[in-house]
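Asks: Okay, predicted coordinates and the sequence, questions at the end:
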Amino acid sequence: MTPRLLRVGQSDSPVVIVDDVIGDTAAVIDLAAAMAPFPAVAGSYYPGVRRVLTPADGAAHGYATALLQAVAPFIGGAFDVDGFDWIEGSFSMVTTQPSALAAAQRAPHFDAVDPGYIAVLHYLADTPGSGTAFYRQRATGIERVDAGNREALVAAARRDSERLIGYTNASNAAFDQIGVVEAKRDRVVIYQGCLLHSGIIPADMPLSADPRVGRLTTNLFIQAR
C-alpha cells in the first residue's frame, strides 16, 4: 500500500489516498456481482443503486472489515483519532442519467456535520475520467459544513439549484472545485463527511447497474472516537 496526503481548500482539510490496498479487486467484483441487482435506497440522494453490507453477507462483509483494518493506521494518523466504529457500508453504483437527476443530486453534498464522521471510498473498477472532487460554495465560501453554517449552505444551494445541469464535475457558477482524486482500481480515498464533495461522473461513463460494467465502489462510513 502506498499512502499520500492531499490537503484541500482554505481549511487545509486532509484527504488520504491509499493505492494497492487489497490487490485482488476481481474477487470483490465477483462478490458484488453475485449480490446484484442492487436496490435503490429509499430516502437517499445517491444517484444510483446500493447493496448495504451486513454480517450475514459473509465474504463481502469480511472484505469490508479487512479493508478498514488495512487503512486504520492512516485514518488515525491523518485525523488524529484513537479508534473508530463502522457505521454503514455498501457496494454502490451510479446509474442515474444526468437529465434525470433531482436538484439535490446536481450539486456537491456533505454526509454529516460531525467532523468525526469519515468516509472511506474504495474504487473497484477502472472508470477513466471518474473520481471524487471537493468544492467550495461560491455564495457562502463554505467548504466544510458544520451546525453553524449548514442553514446558510442549504439556502444558497436551493437558490442555485436551477442553474446546475447534470453532474457537477468541475467548477461552475455555484461551486469552485478545490481538490480532485482520480478514480483508480484498488485506490481508497478517505475524507471527513463534512467536506463538500461530489463524484466525478464523465459523460461517456457507462451508467450500468452491472457490477462488471459500471462504476462499482465500496462506500464505508465510520465514526471516530
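Replies: Ah, there it is. Numbers count the residues shown, from 1 in each chain.
Asks: can we go C-alpha only for contacts and neighbour counts from here?
Replies: Fine.
Asks: Show residues contacting stretch 99-109.
Replies: Contact with stretch 99-109 is made by 45-47, 134-135, 157, 161-162, 164-168, 195-198, as judged by C-alpha atoms under 8 Å, 6 or more residues apart in numbering.
Asks: For Asp146, give its distance to Ala152.
Replies: 10 Å (C-alpha to C-alpha, to the nearest Å).
Asks: continuing past the longest strand along the chain, what's the next helix or strand?
Replies: Using DSSP state E to define each element, the chain has its longest strand at strand 84-94. Helices and strands here follow DSSP states H and E; after strand 84-94, the next one along the chain is strand 117-123.
Asks: Could you name the helices and strands sitting against that following strand?
Replies: If you count contacts as 3 or more C-alpha pairs under 8 Å, 6 or more residues apart in numbering; DSSP states H and E, strand 117-123 packs onto strand 187-192, strand 216-224.
Asks: which of these sits most buried?
Replies: Ranked by mean neighbour count under mean count of other C-alpha atoms under 10 Å, these are led by strand 187-192, which reaches a mean of 25.
Asks: List of residues touching that one?
Replies: Against strand 187-192 from outside (C-alpha under 8 Å, 6+ apart): 14-21, 75, 115-124, 181.
Asks: dropping in the other structure now:
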Amino acid sequence: MSVRVETIGAEAQPLVILDDFAPDADALRSHAAAADFVAALNHYPGVRAELPPSYLATQIPVIAAAVEAFGRTGPVTVVDASFSIVATPADALSIAQRLPHIDAFTADRIALVHYLSPEGGDGTAFYRHRATGFETVDAARRDLFFRHLDTEIRHGGAPPPGYVRGDTPLFECIRSEPARYNRALLYRSWNLHSGAIGADASLSADPGRGRLTVTAFLSVG
C-alpha cells in the first residue's frame, strides 16, 4: 500500500490518498455481487449494502495510522459504513443532490471513499463556494453558508437537473481526484465535495457494472 498526503485548495485541508488500500479488493467485489442493495438514505443518490464484518476489522488500523495527517490521534469510531453505488438518474436528483455538500461540521469527522470499480470510473471533486469563499463549512460557518446558498437558489433558480461537474455559477471546482481500483481517499467531512460523476456514467445499480465504492464516516479522537 502507498500513502500520499496532499492538500485541497487555499484552505489546505488534508487529503490522504491510499493506493492498494485493501488486501483483497477482488474478494470485496465478490461479496458486493451477492449483497442485498437497497435505496440509500440521507441524500445519497443511489443504493447501499452491508459490508463484510472483516472489512472494518482489517482496515481500521490502517485508517487509524493515516488520520494522523489530520492532527487526530485518538480512537477511530465508525459512524456509518457501507457498499455504495451512485445510481440515481440525473433528471431524478433532488436540489441538494445537484450541489456540492458537506457531511458533518466538526474537525473530528473524517470521510472515507474506497473505489472498487476495476476500470476506475468517477472520482471525487472538491469545491469552493464563490459567494463566501468557503471551501469548508464548520459549525461557525454553517448559518452564513446556508443563508447565502438559500438566497442564491431563491433568486437565481435551482441548478439544472444533473450531477455537479466542474465549475458552476455558484461553486468553483478546486480539485478533482480520479478514481483508481482499490484506491481510498480520506478527507474531513466538512470539505465541500461531490462525486465527480461523468456525463457518460452508466448509473447502474449492479455492483458488477456500477460505480461500486465503500463509503464510511468516521469520528476520530
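Replies: All right, it came through fine. Since the structure is predicted, the reported quantities are computational estimates derived from the model, not experimental observations.
Asks: picking up where we left off before, nearest to Ala59 of the first structure, out of the helices and strands packed on strand 117-123 of the first structure?
Replies: Ala59 of the first structure lies closest to strand 216-224 among those, at 13.9 Å (C-alpha to C-alpha).
Asks: residue contacts, the residue located most distally from the centre of the second structure?
Replies: Distance from the C-alpha centroid of the second structure, by C-alpha atoms, centre = their mean, peaks at His155 (28.7 Å). With C-alpha under 8 Å, 6+ apart as the criterion, no residue contacts His155 of the second structure.
Asks: name the element it belongs to?
Replies: Element membership for His155 of the second structure (DSSP H and E) is helix 139-156.
Asks: Mind giving me the ChimeraX command for buried ones among the contacts of strand 187-192 of the first structure?
Replies: The ChimeraX command for the buried members of the contacts of strand 187-192 of the first structure (criterion: 16 or more other C-alpha atoms under 10 Å) is given here:
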select :14,15,16,17,18,19,21,75,115,116,117,118,119,120,121,122,123,124,181
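Asks: and the gap between Val15 of the first structure and Glu162 of the first structure?
Replies: Per C-alpha to C-alpha, Val15 of the first structure is found 30 Å from Glu162 of the first structure.
Asks: And Tyr45 of the first structure? What does it align with in the second structure?
Replies: Under the alignment by TM-score structural alignment, Tyr45 of the first structure pairs with His43 in the second structure.
Asks: what's the nearest residue to its match if we skip its chain neighbours?
Replies: Gln97 (6.5 Å; C-alpha to C-alpha, 6 or more residues apart in numbering).
Asks: neighbours of the counterpart of the one you found in the first structure, just the number please.
Replies: Matched by TM-score structural alignment, Gln97 of the second structure corresponds to Gln105 in the first structure. Applying other C-alpha atoms under 10 Å, we find 21 residues neighbouring Gln105 of the first structure.
Asks: Spit out the contact partners of Val5 of the second structure.
Replies: Taking C-alpha under 8 Å, 6+ apart as the test, what Val5 of the second structure contacts is 14-17, 69.
Asks: preserved in the first structure, out of those residues?
Replies: Contacts conserved in the first structure for the contacts of Val5 of the second structure, using both residues aligned by TM-score structural alignment, their matches' C-alpha atoms under 8 Å: 14-17.
Asks: Over to stretch 193-204 of the second structure now: how far is its first residue from its last?
Replies: 22 Å.
Asks: picking up where we left off before, looking at the helices and strands packed on strand 117-123 of the first structure, which is nearest to Ala26 of the first structure?
Replies: With C-alpha to C-alpha as the yardstick, what comes closest out of those is strand 216-224 (11.4 Å).
Asks: next one: the closest one to chain centre, how far?
Replies: 8 Å (C-alpha atoms, centre = their mean, to the nearest Å).
Asks: so where in the second structure does it end up aligned?
Replies: Mapped onto the second structure using TM-score structural alignment, strand 216-224 of the first structure spans residues 212-220.
Asks: any idea whether the match of Tyr45 of the first structure is helix, strand or coil?
Replies: Assigned with DSSP: H, G, I helix; E, B strand; the rest coil, His43 of the second structure falls in the coil class.
Asks: quick one: contacts for the most centrally placed residue in the second structure?
Replies: For the second structure, Val113 is the residue whose C-alpha lies nearest the centre (C-alpha atoms, centre = their mean; 5.5 Å). Residues in contact with Val113 of the second structure (C-alpha under 8 Å, 6+ apart) are 184-186, 213-216.
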